[in-house]
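> Sequence and predicted structure are below.
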Amino acid sequence: MLLARAAAAVFALATLAHASPAPSFPRASPSAVLSKPNIVFIIVDDQDARQNSIDTMPHLQRLLVDEGTRFNKFFAPISVCCPSRSSFLRSQCAHNTNITSVMPPYGGWSVFNEKGMNGHYLPTFLANANYDVRYVGKLMNGHSVNAFTGDFEADGFVDHAFLLDPNTYDYWSPAFSRANGTVEYRPGEYSTDLVAEKAIAFLAQAAETPDKPFFLGVAPIAPHSHISTSGHSGGLPGLFDLPRAAPRHAHLFQDVKLNSSRESHNPDVPSGASWVRTLDKLNSTNVEYIEEFYRARLQALQAVDELVEGVINKLEEIGKLDDTIVIYTSDNGFEANAGHRRQPGKTLPYEEDINVPLVVRGPGVPRGLVDNHSVYSLADLGSTVLHLAGAQADYDHDGSLVPLTHELREQVERDGGTKGFHLAEYWVEGIGEGKYGSGITRFNQTYRAVRVVEGDEINYSYAVWCTGEREIYDLNTDPDQMHNLALAPLAPTSFTARLHTRLDALLLVLKSCSGNSCRNPWKVIFRDGKVQSLRTALDEKYDAYFEALPRVRYSECRLGFHIKLEAPFWTEDLAYSPGKEYVPLDAGFGASQIVLSA
């Protein structure tokens, strides 16, 4: 837990006392068997699951965690906001959306439109399925006061109040879209409270159309860094500054301390890969500032917590709570514990950056369940929302069904069990945040990574960087990802070497997967279906086969997704063939194979 005992005391004084009911798993009530439930989708900005920030949100704990299911192995497809949100909206891996950044030429709302995705994404699919679709808050970067109407008007929405650039990240000067094409400026008012106010108004309006189910997206900016529109306000002009709390919450969490017991906290020995491995140890002034930054994040989340309570109360008031699935998640994670000597920020393949909260309550959702083994992402969640709504995409999307409800959990088990892997991707620069990180841009940042979780025994992270570096971490023994098992030369017969070949093969399939190959990559490798997990693939009888496969690699480090730099790719002739003789590649995986690009 990141919170120290002193912080727990502050938290206890600042929150209501609630008795947590014992976990139970009742079947859905008769009112919950609607074929098309209402859906409220709450997505915050930059909240990680690694540092327990949702534990500081009492309303969320009482109304969502205690009343629903919490997924602890839920991930962002790409650890930056616009690409990750695009993956949700399209139910696709980032390499299939090719939205890889927050701004042109590699991403943003204008690029999303130029690629023809507006009108071919979740809102229009829901509208086609007879849903009343509304949205308040941040949709994605580049949705600006000059680009939300005309050719860039977002399709599929009955009504909207999008947060618009350049005001999106200014907590005290938000600008919202209106459905009539005008902009509503609200200087001096607190952004999260306005998002909550508009969300509750949209719920009341949606309830006036009883013949239609509704989908409401609610997207406050907290706990993202504050970026001032005015260029002053006592902070860092135009840079990533401390998140801003509502005045009523500014006194909270003053005694919170960073978790210095974590091995990754400002370590004496450098760790990680690429530029991370070159970072100097942070001085005490910098660490104290990061501590202040983390407190500000917790403070900013308290208004979100009140937003959650307001949404639930409104659903109950309009008689829709029992018929509504409420989803809470984040677009990507965030490092704010001085991990690996880093400044506050995201963009890396480590748990702080990619592991995000997912909590769901509603008709058919198991109550009080904590799922520690299912591995899903925002792309999967987009597919699941489509499924719940009875909606259809007009292309073959990549997502698997997340077992949100009893019925979905049973269906997933019939189809072979819960998903045990996740692909994380990244192609653009790394950006620092806060007083000591803003303005620092890091290159050599491109990577592909895969997370594999199977039961209690298998819990691995594997990454291949454009620099040629590789990282393997056993998160059961090394939860802070400090001891890279891929650094030392390995005997081909060692377990780690054999693990390396399997993880690399899985990544080779996933890095160019589409549709079914994203949902079941093991079936691509073993077409007879006899191997459907890493655990089974580790059988020694497959050693020669995996050793003979080409390795994941990059030709060079460059901004943007360039297919020509990422060969080789999986081809059907690489699939396992029983009885075939396989010759191992000459190149192994040892440290001698690491080649750093200039």
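Nice, thanks for sending it over.
> alpha carbons only for contacts and neighbour counts from here, please
Fine.
> remind me, longest helix of the protein?
helix 284-317 (DSSP state H).
> which helices and strands does that helix pack with?
Using 3 or more Cα pairs under 8 Å, 6 or more residues apart in numbering; DSSP states H and E, the elements in contact with helix 284-317 are helix 58-60, helix 191-206.
> List of residues touching the helix or strand following the last one?
If you walk from helix 191-206 toward the C-terminus, the next helix or strand you reach (DSSP states H and E) is strand 214-219. By Cα atoms under 8 Å, 6 or more residues apart in numbering, the list of residues contacting strand 214-219 from outside reads 37-45, 126, 131-139, 195-196, 199, 202-203, 206.
> got another, please set it beside the one above:
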Amino acid sequence: MWSTGVVFCVFILFFAVNGSKPNIVYILTDDQDIKLNSLDVQSKVKSMLIDEGLFFDNAFVTTPVCCPSRSSILTGKYTHNHQTYENGVPHGCNAPSWRQLNEKKTVGYYMSMAGYKTGLFGKYLNNYARPLSGMNASHIPPGWSKWFGLVGNSKFYNYSVSNDGVEEKHGDDYEKDYFTDVIKREAVKFIKDSTQENKPFFVYIGTPAPHRPATPAPQYNHTFDSHPAPRTPSYNYNSTDKHWIISKGTPPMDGYTKTMVDTLYQDRLETLLSVDDLVDEVVTTLQTAGVLDNTYIFYNSDHGYHLGQFKQQGEKRQPYEENIRVPLIVRGPGINSGKKTNRIALNIDITPTFLDLAGFKVPEDIDGMSLKPVLLDSTNLWRDDFLIEYYGEGDPTTGLGCRGNRSPITGDQLFLHDCNNNTWLAIRTINSKQNDIYTKFYLTDDTPIAVENTYFHEYYDIKTDYWQVHNTYDDPTNKAMITQLNERVNKLYHCQGQSCH
């Protein structure tokens, strides 16, 4: 391995000779797990990104649900600071409050100030241009040179996009409308056009895959019919020592629900094959244009996913590794190929990393940390813990206060989107002595959280309980550790800017 000094000198020499800022391409999937092996089917991601770049073994999100996590990616801030608490407009998702507080503090706005040509292609926020948000497809968030934003949430067919402020409707013709392919074509065109200009470019590609409805392209349909969802030690595990949604609120899976989960797992993998094609075409386009060696490519997901773990059929929103761990792979100038790092990387680190690579001063109110020193293997000091926060958004009209589908056979709740009293704060720690997570659950879904109003606690030592099967909060030998973790949770919940580092 090259020494830190050699890597840094090569990095500086490259840009001195090249005479330009690096281009940056960010590919963001939607709901892609890493702990349940979804990356294994993406051979092009492996050959073009993993084998050629840096793989983060400890990449996480700070809120495991789409709109808050994407807001954290766009702003570099924890949820309690950007105040997009859930996917609904009343909870901040593309609400007027989002536009007032955050739209001039996003990565697109800052990268444009740094002299970049910027383009967003695909999913922005779940309620973008939906009527309840108070705006329509004519609204282009500030800072974007090219805007091709999905109206609403992830879909593969029968959707609308804002094409530079003009609503464009798409149907169900695969050749013309399959959304992963559409944004691939648009992003590739943007890259080709941008390479003709003497200006660096920043490309944000938000794919719909593998989010439900997880509709595969026709050529990939049924590819993984023989692949059931992983039967992990926590699969359909009836855990009585967990918070109420799992211990009391979810029935055990039966044959019907297991088949449903298996089908979803297969469809999810098949949709990722089109993402694999997108990666291939982006990398090939950069190479053909002669700019691949001056381009950073990031591959990431907005959160993980569970598929049968603790009887939960298919969702996120829980403080378990399936939900909070995500893929993060980076290739580009100065990065050693085929390497891994155990440094913690968070969704709030994405924006400050891009700004740092662009030579733009990271604003002081950003909570995340630039990953540039980690990418260039030039740091020995790094965080060893972080906050995870989630705010419940249930449906008070249902028996358990849960949103979701019901089984046509038993009437039981399936695919729990969310439930009341599912608000929690967690501290995840990884260092030479600890690898654990401590979570506090709350009686109400208030924003902000009244931190003293807890009703349940969970603690897992990941070193000895990799699948978080046994809650050891009540183990007296953990009491001193948990007291310290509780203080750290409360401190991070009130952090802002550098105090979050």
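Yep, that arrived. Because the structure is predicted, anything quoted here is derived from the model rather than measured.
> where does the TM-score land?
For these two chains in superposition, a TM-score of 0.87 is obtained (TM-score structural alignment, normalised by the length of the second structure); 462 aligned residues with a Cα RMSD of 2.2 Å.
> So which of the contacts of strand 214-219 of the first structure sit within strands?
When DSSP state E is applied, the contacts of strand 214-219 of the first structure are split such that 38-44, 132-137 fall in strands.
> Scan those residues and report the most crowded one.
Compared across those, residue 137 has the highest neighbour count, 30 neighbours, by other Cα atoms under 10 Å.
> That residue -> the second structure?
The pairwise alignment with the second structure assigns residue 137 of the first structure to residue 122, based on TM-score structural alignment.
> Around the residue lying closest to that match once chain neighbours are set aside, how many other residues sit close by?
Leaving aside its sequence neighbours, residue 122 of the second structure sits nearest to residue 206 (Cα to Cα, 6 or more residues apart in numbering; 4.5 Å). Residue 206 of the second structure: 27 surrounding residues under other Cα under 10 Å.
> For residue 338 of the second structure, see how far away residue 206 of the second structure is.
25 Å (Cα to Cα, to the nearest Å).
> what's the answer for residue 147 of the second structure, then?
33 Å.
> Ok, residue 294 of the second structure next?
Residue 294 of the second structure sits at a distance of 18 Å from residue 338 of the second structure (criterion: Cα to Cα).
> and if you look at residue 295 of the second structure?
When Cα to Cα is the yardstick, residue 295 of the second structure and residue 338 of the second structure sit 17 Å from each other.
> more neighbours, those two?
Regarding residue 295 of the second structure and residue 338, a neighbour count based on other Cα under 10 Å identifies residue 295 as having more, with 22 against 15.
> corresponding residue for the more buried one in the first structure?
Residue correspondence, TM-score structural alignment: residue 295 of the second structure in this structure matches residue 324 in the first structure.
> for residue 105 of the second structure, same thing?
The alignment partner of residue 105 of the second structure in the first structure, by TM-score structural alignment, is residue 120.
> Next one: its match from residue 397 of the first structure, what distance?
Using Cα to Cα, one gets 11 Å for the distance from residue 120 of the first structure to residue 397 of the first structure.
> so what's in contact with these two at the same time?
residue 90.
> Neighbour count: these two, which is higher?
Comparing residue 120 of the first structure with residue 397 by other Cα under 10 Å, the one with more neighbours is residue 397, at 23 against 17.
> Dead centre of the second structure: give me the residue that sits there.
Within the second structure, one residue has its C-alpha closest to the average C-alpha position: by Cα atoms, centre = their mean, that is residue 302, at 1.3 Å.
> contacting residues for it?
Applying Cα under 8 Å, 6+ apart, one finds that residue 302 of the second structure lies in contact with 28-32, 61, 64-66, 69-70, 326, 347.
> Please enumerate the strands of the stretch 401-550 of the first structure.
All strands of the stretch 401-550 of the first structure, identified by DSSP state E, counting those that start in this stretch, fall at 421-426, 430-431, 441-442, 447-454, 458-465, 470-474.
> looking at those strands, which is buried most?
For the strands of the stretch 401-550 of the first structure, the largest average neighbour count (mean count of other Cα atoms under 10 Å) is found in strand 421-426, namely a mean of 26.
> which residues in the second structure does that one align to?
Residue correspondence for strand 421-426 of the first structure in the second structure, counting by TM-score structural alignment: residues 385-390.
> Work out the gap between the matching stretch and the centre of the chain.
Stretch 385-390 of the second structure has its C-alpha centroid displaced from the chain centroid by 14 Å (Cα atoms, centre = their mean, to the nearest Å).
> Run a quick neighbour tally on residue 299 of the second structure.
Neighbour count for residue 299 of the second structure, taken as other Cα under 10 Å: 21.
> Could you verify that it is part of a strand?
Yes: Residue 299 of the second structure sits within a strand when classified using DSSP: H, G, I helix; E, B strand; the rest coil.
> the strands in the stretch 101-250 of the second structure, which residues?
With DSSP E, counting those that start in this stretch applied, the stretch 101-250 of the second structure shows strands at 117-122, 146-150, 160-163, 166-169, 201-206, listed in chain order.
> Make a markdown table out of those and add distance to residue 226 of the second structure.
Formatted as a markdown table, the strands of the stretch 101-250 of the second structure follow (distance: least, Cα to Cα, whole Å):
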| stretch | distance to residue 226 of the second structure |
| --- | --- |
| strand 117-122 | 31 |
| strand 146-150 | 33 |
| strand 160-163 | 34 |
| strand 166-169 | 35 |
| strand 201-206 | 29 |
